[in-house]
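Peer 1: No sequence on hand, only this structure:
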């Protein structure tokens, strides 16, 4: 895997583009604070990009299944470069409408990029390499999130908002250049896509769940980690205020990031011979426990325990679930499936974020922790009881089976 040039380019491209993305997020927040007082209106501008990704998901899925995936990834990278110039116009004029266009184009690029990346991995790697590759990509995204938010926050104190987006532009250009060097043999894919072009429909993704029941568990249980993930930043701010300790924010990010790496190590060394369903159920149970432990957020060290437990889940759950999808879903449906998956996650994220904000205001983090932990445990128990009584093959399939030769 480490000798695979294509994978190294994707790994490097993911790191650079994600750092640029988080620079853009921090820059957006700063620009909105300078130009819009209402928190409600600020949230509307931030959600626009997510809504665009949801709207374009059906079209993106069909195109990813029909067109060369490298071309889609490279073109999406160019769209990101183009979008940054709208932010330059926004900063120059002080108009939030230019920023709206920036978010629209960024959302459009994201709707194509992630499904294409997920569909490309099985084409450039051997099946037995997918689990490790997904774990590495998850770690890389964690590093970029921590580094991107920390660097952007530090730089805003030292440099102008324009300079921050200039660095973002340079990151996107570097990503574009890296990805143009991808060399992927997609001839077979292109031939199949041409044959099925006229009858390729987005709705064809739904029967896949019945035909491949192994994908149902990771697809549904993702609700639990997203319940935590969507309110991640809001909860960190709340804990910082609760303990009257601004410095705890950066430390919590680092603890969670380190736990993601540890989760990946545990997955690769100790969980490969375990059955997939218990591994996934165990991972989301850790999320429920991490939510419940937030009840003790007034105790200085307890939030570190909560975020470490969540980080362990991220390091295990997402690499396993992504590998299941890449292996179990037929390759000709990868684009549509991963677009549908991203569409659902894009809908969950703002919904859960708004819920978290509302409950933090009305209940406080301690009571919200009990509520979220209770909901998560109820979902885990109900679904776990059902799935463990279900199909024997699906229930007992081991993580190592994902690496077995076809």
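Peer 2: Thanks, I have it. Quick caveat: nothing in here was measured; it's all calculated off a predicted structure. Numbering: from 1, shown residues only.
Peer 1: from here on, contacts and neighbour counts on C-alpha atoms
Peer 2: Noted.
Peer 1: Residue 255 reaches residue 309, doesn't it?
Peer 2: No. Residue 255 is beyond contact range of residue 309, at 9.6 Å (criterion: CA atoms under 8 Å).
Peer 1: and the comparison structure, right after this:
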């Protein structure tokens, strides 16, 4: 796998794209802090971009399945460049409206990029290498997030926002150039796949999932890590206030990030050759435990252990989940399915974020953690119960056929 030039191009592209993204995110926060005094308006601006990404999801899925993935990635890369140009206009006129345009174009580009990349990865490596590549790809994104935010924070002390956005623009140019270097043979689709890709409706994802209840169960338990991720930053702030320590913020981020990176590198060795769905249940259960541990967040070491356990479990969970969908969902549905999944993730993230804000104001971190932990266990148990029932139905059907 490591001799495959496409693998290195994808990893380099993910690192560069994430670096540019997080530098622009920090610049966005600085711009909004100077021009948008209302916290509600800030959240509304961010929500507008996410909503645009959700609305364009069905179109993105159909387009990805009907066209070459490399072509989609190139055009979405051009879309990222256009979005940064909107921010140059916003800076020139101190215009929040142009920043909203930036957010919309960036999220629309992401709505095409992420599903297309997920659909492309199985075409550049063998199935046995999918877990490894998915894990390393997530690590490239994580390391870029750490470096990008740190670099942007430091640069803001010595340069203006224009320079920061220019650095993001250069990163997206490099991403576009690296994408053009991909060599992927996408002409070997059979007639059935071409027909589905060209004429298939986005609505076909629903009956496809009904015929694959196991994939639906995996989607159900994918909500479990989102409960932690959506609350992540607000929980860090709350724990910091609880211990009256700003240092613990950095410690929580560091512990989670390090454990995530280590797990993503070791996920293939840890998971072995066992059933992927069983492994997903195991790491989902570990995430639920990390949520319950925050019942004792008034002990600093427990809070750190909770974030570390989540980082490790999530670092194993997400590469396995991507691999599971890439190998289970028929390839002619990949674009539409990964767009559908991206839409669910975006909507759930917003719901969790708003719910966390309400719960922290009303019942506090520890009770909220207990509720989220219990909800996670319920989701896991429901999924496992349906999985068991499905196995029994298949076994009974096989027995009848044999008789």
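Peer 2: Ah, there it is. From a predicted model like this one, the values you see are computed outputs, not experimental measurements.
Peer 1: Now the TM-score, please.
Peer 2: Here the TM-score for the pair of chains, by TM-score structural alignment, normalised by the length of the second structure, is 0.92; 395 aligned residues with a CA RMSD of 2.0 Å.
Peer 1: mind listing what residue 14 of the second structure touches?
Peer 2: 137, 140, 141, 175 (CA atoms under 8 Å, 6 or more residues apart in numbering).
Peer 1: Buried residues in the host helix or strand of the last one, which are they?
Peer 2: By that I understand residue 175 of the second structure. Assigned by DSSP states H and E, residue 175 of the second structure belongs to helix 161-180. By neighbour count on 16 or more other CA atoms under 10 Å, the buried set for helix 161-180 of the second structure is 161, 164-169, 171-176, 178-179.
Peer 1: again with stretch 113-129 of the first structure
Peer 2: 113-122, 124, 127-129.
Peer 1: Now secondary structure too, for those, in JSON lines please.
Peer 2: Listed next are these as JSON lines, based on DSSP: H, G, I helix; E, B strand; the rest coil:
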{"residue": "113", "secondary structure": "helix"}
{"residue": "114", "secondary structure": "helix"}
{"residue": "115", "secondary structure": "helix"}
{"residue": "116", "secondary structure": "helix"}
{"residue": "117", "secondary structure": "helix"}
{"residue": "118", "secondary structure": "helix"}
{"residue": "119", "secondary structure": "helix"}
{"residue": "120", "secondary structure": "helix"}
{"residue": "121", "secondary structure": "helix"}
{"residue": "122", "secondary structure": "helix"}
{"residue": "124", "secondary structure": "helix"}
{"residue": "127", "secondary structure": "helix"}
{"residue": "128", "secondary structure": "helix"}
{"residue": "129", "secondary structure": "helix"}
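Peer 1: of all these, which two lie farthest apart?
Peer 2: Across those, no pair lies farther apart than 113 and 128, at 23.8 Å, counting by CA to CA.
Peer 1: Tell me how many other residues crowd residue 289 of the second structure.
Peer 2: 19 (other CA atoms under 10 Å).
Peer 1: Please report how far residue 232 of the second structure lies from residue 238 of the second structure.
Peer 2: 10 Å (CA to CA, to the nearest Å).
Peer 1: before we move on, back to that, higher neighbour count, residue 255 and residue 309 of the first structure?
Peer 2: Here residue 255 of the first structure and residue 309 are compared on neighbour count by other CA under 10 Å; more neighbours surround residue 309, at 25 against 19.
Peer 1: can you list contacts of stretch 34-46 of the first structure?
Peer 2: Here stretch 34-46 of the first structure has contacts from 32, 33, 94, 95, 96, 100, 103, using CA under 8 Å, 6+ apart.
Peer 1: Likewise for stretch 267-287 of the first structure?
Peer 2: 132, 217-218, 221, 224-225, 228, 309-310, 312-313, 315-317, 373, 376-377, 380, 384, 388, 394-400.
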